[in-house]
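Chemist: 3D model of this:
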Amino acid sequence: MAMQSSPYISFPGNASEAFPYYRDLFGGRLDLMTYDQMPPMEGIPFTPPSGSVAHATLEAPGITLTGGDAMGEDLPRLASDVYSFLLAFDTTDEARTFIATVADDGGELAMPFEVAPWGDHYGQVRDRFGIRWDVVVDGSAG
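Modeler: I've put the predicted structure just below:
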């Protein structure tokens, strides 16, 4: 069976801000389509606000993110400890740079980056959109 996995994030109306942020953070190619750019869709059960993102795909080295703007009232917050995205870096310097970049740009350190009981370096940072990134470096790496 051939299969690939990509997280899909339903943003609460700010996907047009989030995806360029992730492109700047990870690099890669971003394809973003708003509902305004789509042909009229008969029978769609909602009226999307102007500029809402229908679908976005960011393909960057080592990661693919997909998503768009969620529709409806009382949308859930993205910030949660019931999910996170795990990023494995080659070196502790790369990992520390990533954590500092995210934290310094409106995010927050969720768990210090240090040697974990299992021997790897591990930490957590939450970005300004509420997404938690778990960061790991193999204990045998520098």
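
Chemist: rest of the way, CA atoms for contacts and neighbours
Modeler: Noted.

Chemist: Let me see the contact set for residue 26.
Modeler: 60-61 (CA atoms under 8 Å, 6 or more residues apart in numbering).

Chemist: Please apply the same query to residue 20.
Modeler: residue 30.

Chemist: and this one, so I can compare the two:
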Amino acid sequence: MNGVTPYLTIGGGRANEAVDFYKRAFDAEELGRHPADDGKRLMHAHLSVNGADLMLSDDFPEFHGGGAAPAPAGVKIHLAVEDADQAWSRAVGAGAEVTMPLADQFWGDRYGQLKDPFGHRWSIGAPSREPDQG
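Modeler: Predicted structure coming up:
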């Protein structure tokens, strides 16, 4: 691995469900899944999404002061693809919520934004034409 790798914390003991969702929605490849000692939560998962690493785990409040991990405000994960319509259809079909419809944008990409069932925000984009010369 190189660079920056997103590491998602999934609330509600739903990290195993999140791994399965990302496989359906974004064609993620599962590289590893490690259960916690309690047999219920997921300690760590490693996925590859469109050639990039993504890691995640269940929330473990006992390791950060007893409260739930903060909500994923202000963070969006961008998925650069060759065919935005195909990737979009797959994600929406798997249950992602549309927050900004997929459309041709002034900067030259076909682009839209989604929220997954675990509260994380995603954008999907692919070059579609030359940018506007404004």
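
Chemist: TM-score for the pair, please.
Modeler: Scored against TM-score structural alignment, normalised by the length of the second structure, the superposed chains reach a TM-score of 0.77; 123 aligned residues with a CA RMSD of 2.2 Å.

Chemist: Could I get the buried residue list for stretch 88-106 of the first structure?
Modeler: 88-89, 91-92, 95-96, 98-99, 102-103 (16 or more other CA atoms under 10 Å).

Chemist: could I get those as JSON lines with distance to residue 124 of the first structure and secondary structure?
Modeler: Converted to JSON lines, the buried residues of stretch 88-106 of the first structure look like this (distance: CA to CA, whole Å; DSSP: H, G, I helix; E, B strand; the rest coil):
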{"residue": "88", "distance to residue 124 of the first structure": "12", "secondary structure": "strand"}
{"residue": "89", "distance to residue 124 of the first structure": "13", "secondary structure": "strand"}
{"residue": "91", "distance to residue 124 of the first structure": "16", "secondary structure": "coil"}
{"residue": "92", "distance to residue 124 of the first structure": "13", "secondary structure": "helix"}
{"residue": "95", "distance to residue 124 of the first structure": "10", "secondary structure": "helix"}
{"residue": "96", "distance to residue 124 of the first structure": "11", "secondary structure": "helix"}
{"residue": "98", "distance to residue 124 of the first structure": "11", "secondary structure": "helix"}
{"residue": "99", "distance to residue 124 of the first structure": "8", "secondary structure": "helix"}
{"residue": "102", "distance to residue 124 of the first structure": "10", "secondary structure": "helix"}
{"residue": "103", "distance to residue 124 of the first structure": "10", "secondary structure": "helix"}
